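S.K.: got a structure for you, letters missing:
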């Protein structure tokens, strides 16, 4: 509480926090504004039946906007997809890689390309959603689209694209003028906003006798344990000692100091479970539309709760952990920068030997990070499917909520420490994920 009071005493930090809260309020207001021409009750019934498909996942990240088919129905997912595509292209296209190394000017250009990609993906997704909605029907056979036709398609595409562009602008404004990462906070708000409804649903299940009341304390302890595990791994680092050689320039001596190179246990963040979840939900999504015998059998075999689902899901999480870490972290570039600045790892020769050592250490901690991500994402799914436990913040959602919370608190702490205030923790400091 003293940390919160200190944050309120700093005018700049107070303005940033208030601005962030206002922007999140604007976002949540937009989630409640429906797109015209939709039968809301029929669409809600459809999403209730397809909660375990891709629709359920996108609805979770949009904070229920897709279920309501609001003007923010696409959420921020097109922006995330465009960002990932641009990052992957920097490995393939040398011009983008050069641009990435040009500093602030290059980052602005890449951000501009990301915005263009977001709008293009929103147009494509909005068009496909509009066409798909016209062919859908509720559980009772009622039409979801009240007045299908070219006008509905065009209006829906423009509305959804404009909504995503507005959310993207909100996120950038929050990052620049608020506190924390705006895009991450929007996803965070969307997931957390559904928490109260999930708690009420759990209470109703206890009252109805579907969940034994003596099991509730175990569920609470388990959730706290999962959160503590995520906090531990997300803030854990493998620190490689770095020594800088002394350099004499004129009458001044530079270097000669010790430092360290921090390597995160989970370099890839939440990208591997997001990719793996999206791919693993495709069979269930296809099975909900195609009523063919072998398609239905394949969809059932790869549904959450089956052995094949867990095996393939864990394999894909491990693969994407190594793949995305290889894209994000370049041992050769780090070794080259250390060599240019007169830095070296004690006992390791600069250059190629240093790059090999860093790559070896990174591979080992990535194995630990992949196991950690797999356990965190699979355990809630096992509880839900095998024991009928309503573990709402499961897997990827819980990783995002806790990770964004750590980042935001660490940024607030840095503002407090810069102004000689104590942070939220009396002893030690909260380490951010970046």
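M.R.: Nice, thanks for sending it over. Everything numeric in this text was worked out from a predicted model, so none of it was measured.

S.K.: alpha carbons only for contacts and neighbour counts from here, please
M.R.: Noted.

S.K.: Sticking with residue 409, tell me its helix or strand.
M.R.: helix 396-418 (DSSP states H and E).

S.K.: An error on my part: the question was meant for residue 158.
M.R.: helix 150-177.

S.K.: packing partners for the next helix or strand after that helix?
M.R.: Sequence order places helix 182-192 as the next helix or strand after helix 150-177, per DSSP H and E. For helix 182-192, the packing partners by 3 or more CA pairs under 8 Å, 6 or more residues apart in numbering; DSSP states H and E come out as helix 11-31, helix 54-61, helix 150-177, helix 396-418.

S.K.: what separates the helix holding residue 409 from the chain centre, distance-wise?
M.R.: On the basis of CA atoms, centre = their mean, to the nearest Å, helix 396-418 sits 13 Å off its chain's mean C-alpha point.

S.K.: Remind me what that helix packs against, helices and strands.
M.R.: Here helix 396-418 touches helix 2-9, helix 182-192, helix 216-234, going by 3+ CA pairs under 8 Å, 6+ apart.

S.K.: go again using 7 Å as the cut-off
M.R.: Here helix 396-418 touches helix 182-192, going by 3 or more CA pairs under 7 Å, 6 or more residues apart in numbering; DSSP states H and E.

S.K.: Give me the residues contacting the helix it packs on.
M.R.: Identification of contacts with helix 182-192 by CA atoms under 7 Å, 6 or more residues apart in numbering yields 24, 60-63, 171-172, 174-175, 397, 400-401, 404.

S.K.: Got another one to weigh against that:
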């Protein structure tokens, strides 16, 4: 992949985009280049990775502003000194996708990258307070600030988060951070099938133990976590975080409550932190292949039904995050986009995003779930407003 433009400030970004708009040249917008979506059909590639640096950090107010190309590693290292964190736990996709580069904070918010703690802390966009971006006409725009608010009746912060660079190029982001939990533990409930695990996680999330994350790792993937050292059998895993004394007390009570459903093991702090990093980064499918990977969001009670239906029709492996509401699917051969999306619709709706596939498959398969007509009409009006020439990330518009 060749980078054609690497601007070092917002003025340079605006100038490049204005010139592209004048000649209707289509631009692929990249952060650190770790995901690579949006390249197909582009006339040039524009990277934000030289738009780098922390602008302000106020630990007392738990807010930070950074240029969009600032690496997530730099931000997390700075926060760890306080100690604070990005509570939405963005994944590092490099092992899964076989990519290089450095994940950037602008890329994280542009893709709304949210990890296992989304159950308790919310998605990336829920932590975004303000943005600066350049639209498809080369005009720099500021929205939001250090407090949550709408601007002129339109919440541009929420629209840009998760837009994957199709509405504008983020140049600066302001976001809230949270204290880093000093202690963590994981309850491992062994032996449940997918349906039983969905029911168990639903019951646990209704209990007063402040579970921050809940996932289910079927036997097909269980051995690929923690170096194969999880207990035998499918693992339903429940994370607790906080002060050491409270975590210990809650873990004891939750383990007792779960023991009626099957064997229970408690993981300590170090193993807990490693396990949830591996869940976050989809470690079982970081296998060096380009077999299709889907990130599916559905109701927590229907994730296991979706997987069961797919297994009757095609080869698929899966594990569950977000209490079963996020399903990571690895297809054995064909991506089966039509089949997958038909089943999602039949089960009440949801969203499927193609995360990994060969170049030929990605060229022939829509990356995102087709939008409902009303939503599609709104999306089109937004793109016409912010990118009237349609120059941004053409590879995502198919």
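M.R.: Thanks, I have it. Model, not experiment: these values are computed from the prediction.

S.K.: Do you know the score for how well these two fit?
M.R.: Overlay of the two chains. TM-score (TM-score structural alignment, normalised by the length of structure 2): 0.27; 183 aligned residues with a CA RMSD of 7.1 Å.

S.K.: follow-up on the earlier one: by how many degrees do the helix holding residue 158 of structure 1 and helix 182-192 diverge?
M.R.: Compare the direction of helix 150-177 of structure 1 with that of helix 182-192 by axes from the mean of the first three to the mean of the last three CA atoms, to 10 degrees and you get 110 degrees.

S.K.: distance between the lengthiest helix in structure 1 and the chain's centre?
M.R.: Longest helix in structure 1 by number of residues (criterion: DSSP state H): helix 352-387. Here helix 352-387 of structure 1 is found 17 Å from its chain centre; the criterion is CA atoms, centre = their mean.

S.K.: on that earlier part again, write the ChimeraX selection for whichever of the contacts of helix 182-192 of structure 1 are buried.
M.R.: Selection of the buried residues among the contacts of helix 182-192 of structure 1 in ChimeraX, burial being defined by 16 or more other CA atoms under 10 Å:
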select :24,60,61,62,63,171,174,175,397,400,401,404
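
S.K.: which among the contacts of helix 182-192 of structure 1 gets closest to residue 152 of structure 1?
M.R.: Of all the contacts of helix 182-192 of structure 1, the one with the least separation from residue 152 of structure 1 (CA to CA) is residue 62, at 22.0 Å.

S.K.: Can you name the residues that contact residue 187 of structure 2?
M.R.: 237, 238, 239, 251, 255, 264, 265, 266, 267.

S.K.: and if you look at residue 328 of structure 2?
M.R.: 294, 295, 296, 318, 319, 320.

S.K.: you'd agree it is in a strand?
M.R.: Yes - assigned with DSSP: H, G, I helix; E, B strand; the rest coil, residue 328 of structure 2 falls within a strand.

S.K.: any idea how far it is from residue 321 of structure 2?
M.R.: Using CA to CA, to the nearest Å, residue 328 of structure 2 is found at 8 Å from residue 321 of structure 2.

S.K.: now do residue 11 of structure 2
M.R.: 41 Å.

S.K.: Have a look at the two and say which one is more surrounded.
M.R.: residue 321 (26 against 13; other CA atoms under 10 Å).

S.K.: Now for the nearest residue in space to that one that is not next to it in sequence, how many residues are close by?
M.R.: In this structure, residue 321 of structure 2 finds its nearest non-sequential neighbour in residue 215, 4.3 Å apart by CA to CA, 6 or more residues apart in numbering. Residues near residue 215 of structure 2, counting by other CA under 10 Å, number 26.

S.K.: For the helix or strand where residue 215 of structure 2 lies, enumerate the helices and strands it packs against.
M.R.: Following DSSP H and E, one finds residue 215 of structure 2 within strand 211-217. Judged by 3+ CA pairs under 7 Å, 6+ apart, the packing partners of strand 211-217 of structure 2 are helix 118-121, helix 194-205, strand 235-242, strand 316-321.

S.K.: switch the cut-off to 10 Å
M.R.: helix 118-121, strand 183-190, helix 194-205, strand 235-242, helix 244-258, helix 269-280, strand 316-321, strand 326-331 (3 or more CA pairs under 10 Å, 6 or more residues apart in numbering; DSSP states H and E).
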